[in-house]
Each structure stands twice: as C-alpha cells, then as structure tokens.
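S.K.: Kindly generate the corresponding structure for this input.
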Amino acid sequence: MKNILVVDDSPDARNLLEIILEDHGYMPIKAASGEEAMALLGTFKIDLIISDLEMKNGDGHWLLSKLKALKNAPKIIIVSGDIRATEEYILSLGALAFFRKPFTLKHLMDFVNSVF
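M.R.: Sure thing, here's the model as predicted:
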C-alpha cells in the first residue's frame, strides 16, 4: 500500500482527501502544515505528497524548497485556490503537478493513480 501525505491547513480538505485516498487503496497520512509534513517524512515512508500552497507554519513554497534539498524526496502535487499561482511557476519549483481549486476529485485521483 502506498503512503500519501496530505498537507493542508483545512481539516475538511484533509478529511475529504483521506476518505478518497482510502477508497482508492492508498494509506493517507495527514499534516496541517509544511513543518508538520517535514517531521512526518522522518517517521513514515512517504510515496507521494499532496499539498496545499497557502498555509501557516511552512506553506507549499517552503515545503517545495525543503524537498529539493532532500535526497530521494517524494514527488509532490500542489493544489491551490490562489489565482496568482500558475502551473508553469509551480512546476518550475519542482512540483510534479498543479491542480487549481476547485478541481474534481476524479481528475486528481486519475493523476495520482497514473503516478503509481
């Protein structure tokens, strides 16, 4: 079973992704910030990260920069409702993909499934 780290400061968003990921046979692990996510990387084998962009205590930009410095870092999908963020910019920071909120869960899960 693949471990997917869901990073979002919204409990509702984390819980929704947890349910969807479990329904697709993945093991979701949840974090409320980039800092919490980095701590969990030392505890769990993480196969993929799905992270919000705008959060307190280590946002998606911060998390992307930290992952770049790690050897064998997991791939990361960024999701955001920030209209200033562009796919080109997010991918240039090292993200595997960028999904603008609102997105369909089917589209996200089709992409996640294609990663594995």
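S.K.: CA only for contacts and neighbour counts going forward, please
M.R.: Noted.
S.K.: Tell me where this protein has helices.
M.R.: Secondary structure of the chain, counting by DSSP state H: helices at 11-23, 34-41, 60-68, 87-92, 105-115.
S.K.: Could I get the ones you listed in a markdown table, plus columns for mean neighbour count and distance to Lys2?
M.R.: Shown next, in a markdown table, are these (neighbours: other C-alpha atoms under 10 Å; distance: least, C-alpha to C-alpha, whole Å):
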| stretch | mean neighbour count | distance to Lys2 |
| --- | --- | --- |
| helix 11-23 | 15 | 10 |
| helix 34-41 | 17 | 14 |
| helix 60-68 | 18 | 19 |
| helix 87-92 | 14 | 23 |
| helix 105-115 | 12 | 11 |
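S.K.: Now render these as CSV, adding distance to Ile77.
M.R.: Below are the helices of the chain laid out as CSV (distance: least, C-alpha to C-alpha, whole Å):
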stretch, distance to Ile77
helix 11-23, 13
helix 34-41, 13
helix 60-68, 10
helix 87-92, 9
helix 105-115, 9
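S.K.: Which stretch among those helices approaches Met1 most closely?
M.R.: Among the helices of the chain, the nearest to Met1 by C-alpha to C-alpha is helix 11-23 (10.1 Å).
S.K.: Here is the second sequence; please produce its structure so I can put it next to the first one:
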Amino acid sequence: MENIMIVDDEKDIINLMSETVEMWGFRPITAMDGEEALEKFKEYNVDLVITDLKLPKMDGVQLLDRLKEIDKNTEVIIFTGYPEVSSAIDAMKIGAFDYLIKPIDLTELKLKIERALEKKNMGKTLAFIKGVNWAMIISIPIWLVLGIILAYVLKH
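M.R.: Sure thing, here's the model as predicted:
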C-alpha cells in the first residue's frame, strides 16, 4: 500500500482527501504546514505528496524544493484555489508532477495520483535495470580472466 502525504492548512480538505485516498487503497499521511510535512516525510516512506500552494510557514513551491533536495525522485502534486500562471511555472520547473485548481475533481485527482505513482515505479525499475546492466558489464571481465586462467591451467 502506497503512502500519500496530504498537506493543507484546512482541516476539512485534509479530512476529505484522506478519506478519499484511503477509499482508493492508499495510506494517507497528513500535515497542516510545510515544516510538519518535512518532518513526516523524513519519518515515513512517502510515495507521493499532494500539497496546497498556500501554506503557513512555507508555501507549496518551497516545500516542493525542499522535498526534491531530500529525494529528487519524490513526486509532488500541487493544488491551489488561487491559480497563478507564475506559481504553476515555478512548480513545474522545480519538478512538480502536476498542478491542480480547486475545487479538485476527484476523478482527475485519482488519475494524476495513479500516473505519478506509475512514473515513480518506472523510475525504480529503470534504476534496478541499470544496476543489473552494470553488474553484467563488470562481471564479463571477471569471467574472461577466469577463462584465461582455466585455459592456462588445463594446458599445463
């Protein structure tokens, strides 16, 4: 079960989104501001962060930036009731997966969650495959050397 962190300073939004993502089969982790979100992000294995843009202490773009410093592969969806083109551009430049406008369409949210998690999982798979490739590349010279040694031993 994937952990989805929901960050908003409005308790009603947190409750609604928590119940919704839990109904979809995810484990919600909640935070009321950016600082609490960072603490919980370090404490839990968070697969996806969904955060409001306007937060006390640290806005959603600043939170996104800090999360990317901790784990560059973290997927973050930012939502806002105050759509501004500049904040959307800033968020996407830093690495937000997507940007939603309130009121949030739950069908759209579910689709974006699934896509973000799929992207994260593809990244993990790609990293694993790269590791296997390097292991194979490194092991080829070892087998070659062993073959030469074996051939030498068999000749003598």
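S.K.: and the most centrally placed residue in structure 1, what does it touch?
M.R.: The centre of structure 1 sits closest to Ile50, judged by C-alpha atoms, centre = their mean, with a distance of 1.5 Å. Contacts of Ile50 of structure 1 were listed using C-alpha atoms under 8 Å, 6 or more residues apart in numbering, and they are Ile4, Leu5, Val6, Val7, Ile76, Ile77, Ile78, Val79.
S.K.: quick one: contacts for Leu117 of structure 2?
M.R.: Leu117 of structure 2 is in contact with Asp47, Leu48, Glu75, counting by C-alpha under 8 Å, 6+ apart.
S.K.: now swap in Ile46 of structure 1 and tell me
M.R.: Lys2, Asn3, Ile4, Leu5, Pro74.
S.K.: Swap in 7 Å and give it another go.
M.R.: By C-alpha atoms under 7 Å, 6 or more residues apart in numbering, the residues touching Ile46 of structure 1 are Asn3, Ile4, Leu5, Pro74.
S.K.: Same question for Ala32 of structure 1.
M.R.: By C-alpha under 7 Å, 6+ apart, the contact list for Ala32 of structure 1 reads Val7, Asp8, Asp9.
S.K.: what's the closest non-adjacent residue to it?
M.R.: Asp9 (4.5 Å; C-alpha to C-alpha, 6 or more residues apart in numbering).
S.K.: what's the distance between the one you found and Gly60 of structure 1?
M.R.: In this view, Asp9 of structure 1 and Gly60 of structure 1 are 11 Å apart by C-alpha to C-alpha, to the nearest Å.
S.K.: got it, and Ile19 of structure 1?
M.R.: Note on Ile19 of structure 1: its distance to Gly60 of structure 1, by C-alpha to C-alpha, is 22 Å.
S.K.: Is Leu96 of structure 1 in contact with Ala73, as I believe?
M.R.: No: using C-alpha atoms under 7 Å, Leu96 of structure 1 makes no contact with Ala73, being 11.8 Å away.
S.K.: can you name the farthest residue from the center of structure 1?
M.R.: Relative to the centre of structure 1, and counting by C-alpha atoms, centre = their mean, the farthest-placed residue is Arg84 at 18.6 Å.
S.K.: if I look at that residue, how far off is Leu53 of structure 1?
M.R.: 11 Å.
S.K.: What's the match for the residue farthest from the centre of structure 1 in structure 2?
M.R.: Counting by TM-score structural alignment, Arg84 of structure 1 corresponds to Glu84 in structure 2.
S.K.: And that match, how far from Leu100 of structure 2?
M.R.: Glu84 of structure 2 is 11 Å from Leu100 of structure 2, where distance means C-alpha to C-alpha.
S.K.: Repeat that for Ile129 of structure 2.
M.R.: From Ile129 of structure 2 to Leu100 of structure 2 the distance is 33 Å (C-alpha to C-alpha).
S.K.: Look at those two and report which has more neighbours.
M.R.: For Ile129 of structure 2 versus Leu100, the count of surrounding residues by other C-alpha atoms under 10 Å is larger for Leu100: 21 against 12.
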